[in-house]
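1. next comes the sequence, and after it the predicted model I'd like to discuss.
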Amino acid sequence: MIIAAADGSALGNPGPTGWAWYVDDDCWASGGWAHGTNNMGELMAVLDLLRQTSHLDEDLHVYCDSTYVINTVTKWMAGWKRRGWKKGDGQPVMNLELVRGLDEAMAGRRVTFEWVKGHAGHELNEAADRLANAAAAAYKAGREPDHGPGCVGAPARRAPMTVTRPEPEPDLFSGLLDAEPSAEEQVVELERSLLTDEVRSDPAAVAALLHPQWQEIGRSGRLRTREEILAEIAPIPQVTLDVVSVSEVSPGVILLVWRGTTDTHAALRSSLWVRTGQRWQQLFHQGTTEP
């Protein structure tokens, strides 16, 4: 069995982007783009690993610290493909060129994925993280990174994938501000984004939406901090968000009250959003189960 780790890094997200996979000091590779996103780097790391080991008749076990990547390959991709590369809500799949490449590369392969917490001392993950960061830093400095030895006997590497306009990560800020919706509309869409699988599978995207002093009182009455939610965040069953009220209670502060409904329960929720620079971030959230 081949055991490897794959990781990605984007400085600024989007920004100079690196990706890397690592088996050992004699078998690793890295690359990237002058401008890309973290999710692109994470996806490309796995894609290149699959391509470079395609000539080997061995099982492949991949450690990833991105649940977005793992869920893309193991849970979502088949459904997206059946729907003509559309998500369940009818929207186009992000990073489609990479996702389709993964679909092709997975055909006939025996691959398992295992999530590992990033920056927690996992030897292979730490090595892949260092290489991905080094590649991103190289592109920031305007030079090519060390692409590594690759895998012995691997098929010739394809030309690097060129990305001229990377699709935005699911923080949604730039697109919302460019379209100039009202502040209330921006906050509602950001709240909706926190319920999506894409965002909840990427702790970095969630972190961008939560204020450093964020707190939550959940339906159970438990008080949680930003650090706790980032450690626990994961996709959830589909939630329907119905706005009850949304108002700017003071300059740069918006209170959103909404009803969240799933197949099993309904809850009234309130979220306090504050503007920090050019972004809206959630400062407080509370949920109460409806009878």
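-> Here it is on my side, so go on. Numbers count the residues shown, from 1 in each chain.

2. hey, let's count contacts and neighbours off CA atoms from now on
-> Will do.

3. show me where the chain has strands.
-> Counting by DSSP state E, the chain has strands at residues 2-10, 15-24, 27-36, 60-64, 111-115, 210-217, 223-225, 240-250, 253-261, 266-276, 279-289.

4. out of those, flag the one nearest Val93.
-> Distance to Val93, taken as Cα to Cα, is lowest for strand 27-36 among these, at 16.5 Å.

5. the closest one - contacts with which helices or strands?
-> Helices and strands touching strand 27-36, by 3 or more Cα pairs under 8 Å, 6 or more residues apart in numbering; DSSP states H and E, are strand 15-24, helix 123-140.

6. pick the most buried one from the ones you listed.
-> Ranked by mean neighbour count, these are led by strand 15-24 with a mean of 28 (mean count of other Cα atoms under 10 Å).

7. isn't Ala208 up against Gln281?
-> Yes. Ala208 is within contact range of Gln281, at 7.5 Å (criterion: Cα atoms under 8 Å).

8. those two: which is more packed in?
-> It is Gln281, of Ala208 and Gln281, that has more neighbours when counted by other Cα atoms under 10 Å, with 25 against 17.

9. against that first model, consider the following:
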Amino acid sequence: MTITAAADGSALGNPGPAGWAWYVNDDCWRAGGWPHGTNNQGELMAVLDLFRATAHVPDEHLRVLCDSQYVINSITKWMPGWKRKGWRKGDGKPVLNLELLKELDREIAGRKYTFEWVKGHAGHDLNEAADERARAAATAYQQGVAARSGPGFAGAPVAAVPSQAEASRADATPRADAMTGNAAGKDTRTATPAATATRNGAVPAAGAGPFGQTLFGEPDLFSELEAEAFVGTEASGKEPSPEEIVEALERELAGPDARGDIGRTGVLLHPDFMEIGSSGRVWTRDAMMMALEEGPGHPAELEILGADRIGTSAVLLTYRSYARQGTVLRSSLWVLDGTKWRLRFHQGTPEA
């Protein structure tokens, strides 16, 4: 018998009130959350609780449907390499979300399972049901009301919905986590082709040349960045223009702080972000995140060539970047998503 379940996470603010959920059917699902967490932590917690909830049927094959490339690749691709390197990434920095990954490593040992990537918010019944419950849990924590936890898995031992402690331990020292785990047990993990490839093809290698070589992750940096970047204009009573905001955000993405903190810049990318890199390769947001998880690349200096407003909700920024590899002519399309500017498209062309 195969147990098919979707697992999903949600964070309102990222980080902010967070929720997670797994779903088999209306009579078999579970959800929970914390007052403060990230989307990735919610995704990891959903999968962890699913394995715990099915631990009493270890001989059943577990088919996990997940829209997070980060979670799938953490479990099916990166974990062995992280262990060999002492639970550090390719750039020598500690792996994020320590406690959750430790617990996942223990729970999957000896289990039979398959991960399958599904596109989120695309009408997949199980994924939509898990997403709805994860978001409901996050919303409940945001509003300070009780979150529905669901019936759970039939026959599973009664267990409390995980508290914030499991996520807060993983998030206690961002960028200073270290992942440990239990390598014991037979490794029966498998992954479908969709789980081991990005949306546009093969998994990118570290340092393969994505925009600035370093982007993305989770926390919302907008209010912090805008307060810091425009303190002078605020003091003079002048509101920063969209062009000024976009230029400041672009420089932030190219700077050393962003390159050293994958979580700081992720929210700047639009969910439909795409890049045509200087190598000619097409990058999606997920592919970029996976590449940066392995290695942040090198910082670059920017020479702004132009900032042109396109209507009221888009700015096209053109500039030249200077890095160790040479100069590249670049263009970035920033769009207004609600009240925040997010990077929708980027292209780089090596300068002759």
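-> Happy to help now that I have it. The structure presented is a predicted model; accordingly, all values stated were derived computationally and were not measured.

10. just give the TM-score of the two.
-> Here the TM-score for the pair of chains, by TM-score structural alignment, normalised by the length of structure 1, is 0.74; 275 aligned residues with a Cα RMSD of 4.3 Å.

11. same list (the helices and strands packed on strand 27-36 of structure 1) but as TSV, adding distance to Arg109 of structure 1.
-> TSV is the format used below for these (distance: least, Cα to Cα, whole Å):
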stretch	distance to Arg109 of structure 1
strand 15-24	17
helix 123-140	21
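
12. relative to Cys64 of structure 1, which of those is closest?
-> helix 123-140 (7.2 Å).

13. which parts of the stretch 151-300 of structure 2 are helices?
-> Along the stretch 151-300 of structure 2, counting by DSSP state H, counting those that start in this stretch, helices occupy 164-171, 222-229, 231-235, 242-254, 256-259, 262-265, 285-294.

14. can you check which of the helices and strands packed on strand 27-36 of structure 1 gets nearest to Gly36 of structure 1?
-> Among those, the nearest to Gly36 of structure 1 by Cα to Cα is strand 15-24 (5.3 Å).

15. how big's the offset between the closest one and structure 2?
-> When structure 2 is superposed, strand 15-24 of structure 1 averages 0.8 Å from its matched positions, counting by mean Cα distance after the TM-score superposition for structure 1.

16. elements contacting that strand?
-> Counting by 3+ Cα pairs under 8 Å, 6+ apart, strand 15-24 of structure 1 packs on strand 2-10, strand 27-36, helix 38-52, helix 123-140.

17. centre of the chain to that strand, how far?
-> Relative to the chain's own centre, strand 15-24 of structure 1 is displaced by 15 Å; criterion: Cα atoms, centre = their mean, to the nearest Å.

18. for stretch 242-250 of structure 2, same thing?
-> For stretch 242-250 of structure 2 - counting by Cα atoms, centre = their mean - the centre lies 23 Å from the chain centre.

19. one more: stretch 247-256 of structure 2?
-> The answer for stretch 247-256 of structure 2 is 19 Å, by Cα atoms, centre = their mean.

20. how near is Leu50 of structure 1 to Asp103 of structure 1?
-> Using Cα to Cα, to the nearest Å, Leu50 of structure 1 is found at 10 Å from Asp103 of structure 1.

21. wait, which of the helices of the stretch 151-300 of structure 2 is closest to Val328 of structure 2?
-> Across these, Val328 of structure 2 has its closest neighbour in helix 242-254 (13.0 Å, Cα to Cα).

22. okay, the angle between the closest one and strand 340-350?
-> Here helix 242-254 of structure 2 runs at an angle of 60 degrees relative to strand 340-350 (axes from the mean of the first three to the mean of the last three Cα atoms, to 10 degrees).

23. what's the closest non-adjacent residue to Phe113 of structure 1?
-> Nearest residue to Phe113 of structure 1, sequence neighbours excluded (Cα to Cα, 6 or more residues apart in numbering): Val62, at 4.8 Å.

24. thought Pro168 of structure 1 was touching Thr37?
-> Yes. Using Cα under 8 Å, Pro168 of structure 1 is in contact with Thr37, at 7.2 Å.

25. give me the common contacts of the two.
-> With contacts taken as Cα atoms under 8 Å, 6 or more residues apart in numbering, Pro168 of structure 1 and Thr37 have Pro14 as neighbours in common.

26. now the nearest residue to Gln41 of structure 2 once chain neighbours are set aside: how far from Gly16 of structure 2?
-> Spatial nearest neighbour of Gln41 of structure 2, excluding adjacent residues (Cα to Cα, 6+ apart): Ala167 at 6.5 Å. Ala167 of structure 2 sits 12 Å away from Gly16 of structure 2, going by Cα to Cα.
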